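Participant: Below is the sequence, then the predicted model.
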Amino acid sequence: MRSLKKTRRIQVLVLAAVALAGSAALIGYGFRDGINFFRSPSQVAEAPPPPSEVFRIGGLVEEGSIVRGEGTSVTFRVTDGGASIPATYTGVLPDLFNEGEGMVGTGSYVDGVFVATEVLARHDETYMPKEVIDALKEQGVYQTPES
């Protein structure tokens, strides 16, 4: 026969394991739509993600690629020097969004076009996200900003 102390200890351990598993499940459920992986245009061209996956893409807006459509619709190309991905966005673009400037967009890759739901541009003339700098350095395109 087991002692009462040993039985209690087993019950506490089982309860702790169930609580830990429940916590992990709740955290995973909470993050299911909140985790957006960053990809460079070269990575998207090399291994296109499924249309259902929401991710972030970053690079430079290709020179001569911005085409403004009806209303607030805009098409452009995002490049890291190694690959160029066509993108489309409907909405108001940030003031600093321009050709040759860094940008990060959130959206999905549908039928060979990145459909952005959010577009972020540099918030000043010198800042660029670390992920974009790393992707540009990998392609040998990044130039250190002049002070």
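Facilitator: Ah, there it is. Numbers count the residues shown, from 1 in each chain.

Participant: Every contact and neighbour count from this point should use C-alpha atoms.
Facilitator: OK.

Participant: first to last residue in stretch 37-53, what's the distance?
Facilitator: 9 Å (CA to CA, to the nearest Å).

Participant: no wait, stretch 136-147
Facilitator: Taking CA to CA, stretch 136-147 runs 19 Å from one end to the other.

Participant: Contacts for it, please.
Facilitator: 59, 80-82, 126, 133 (CA atoms under 8 Å, 6 or more residues apart in numbering).

Participant: List the buried residues in that stretch.
Facilitator: 136, 142 (16 or more other CA atoms under 10 Å).

Participant: and the gap between residue 40 and residue 60?
Facilitator: 10 Å.

Participant: Next one for the comparison:
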Amino acid sequence: MAGMKSLKKRRRIQVLVAAAVSLTVATGLIGYSLRDGINLYRSPTQLSEVAPPEDEYFQLGGLVKEGSITDRGGVEFDFVITDGAAEIPVSYVGRDPRPDLFTEGQGTIAKGYYRGGRFEAVDLLAKHDETYMPREVVDTLKETGVYQDPNS
């Protein structure tokens, strides 16, 4: 009978150890998969103050500066993102054509890398109607005192 209790105790310990190992592996895999999925948002002012590593993928948001859009041929073009306090030159190097609602003076979020003093955007998010502006961009513009409510 004593051998039976010892065997049950050993089985319980084995099951608990296996569960702990499985939980640790699952947590590690989730953390590894999320490391590239978390995209930090930065404003032009934040980017001009502290430059991230060249291999860091993040989002840059603000207004497209008036008169700054320059076509380079094909789907590539250049523009400047500003928050009223700082300006960051951007080169769009993605594969998709410029969104129809991507215009000067409008809010946008560009996703990509900051290299050599220039942001290389591989993806652009533009407004989807005349009054929409991403929340992050609104917050950034309010901080710099540039934001104007489109309904006023």
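Facilitator: Here it is on my side, so go on. Just so it is clear, the model here is predicted, and its values are computed rather than measured.

Participant: tm score of chain vs chain?
Facilitator: Superposed pair, TM-score by TM-score structural alignment, normalised by the length of structure 1: 0.91. Supporting alignment: 147 aligned residues with a CA RMSD of 1.8 Å.

Participant: just to revisit the earlier point, list residues touching both of residue 40 and residue 60 of structure 1?
Facilitator: Both residue 40 of structure 1 and residue 60 are contacted by residue 80, under the criterion CA under 8 Å, 6+ apart.

Participant: could you pull out the helices for structure 2?
Facilitator: Here structure 2 has its helices, by DSSP state H, at 2-34, 44-49, 135-144.

Participant: need these in JSON lines with distance to residue 121 of structure 2, can you?
Facilitator: Output for the helices of structure 2, formatted as JSON lines (distance: least, CA to CA, whole Å):
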{"stretch": "helix 2-34", "distance to residue 121 of structure 2": "21"}
{"stretch": "helix 44-49", "distance to residue 121 of structure 2": "14"}
{"stretch": "helix 135-144", "distance to residue 121 of structure 2": "16"}
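
Participant: mind checking which of the ones you listed is nearest residue 99 of structure 2?
Facilitator: Nearest to residue 99 of structure 2 among those is helix 135-144; the distance by CA to CA comes to 17.8 Å.

Participant: after superposition, how close is the closest one to structure 1?
Facilitator: Aligned to structure 1 and superposed, helix 135-144 of structure 2 gives a mean residue distance of 1.0 Å (mean CA distance after the TM-score superposition for structure 1).

Participant: Relative to structure 1, which residues correspond to that helix?
Facilitator: Aligned using TM-score structural alignment, helix 135-144 of structure 2 spans residues 130-139 in structure 1.
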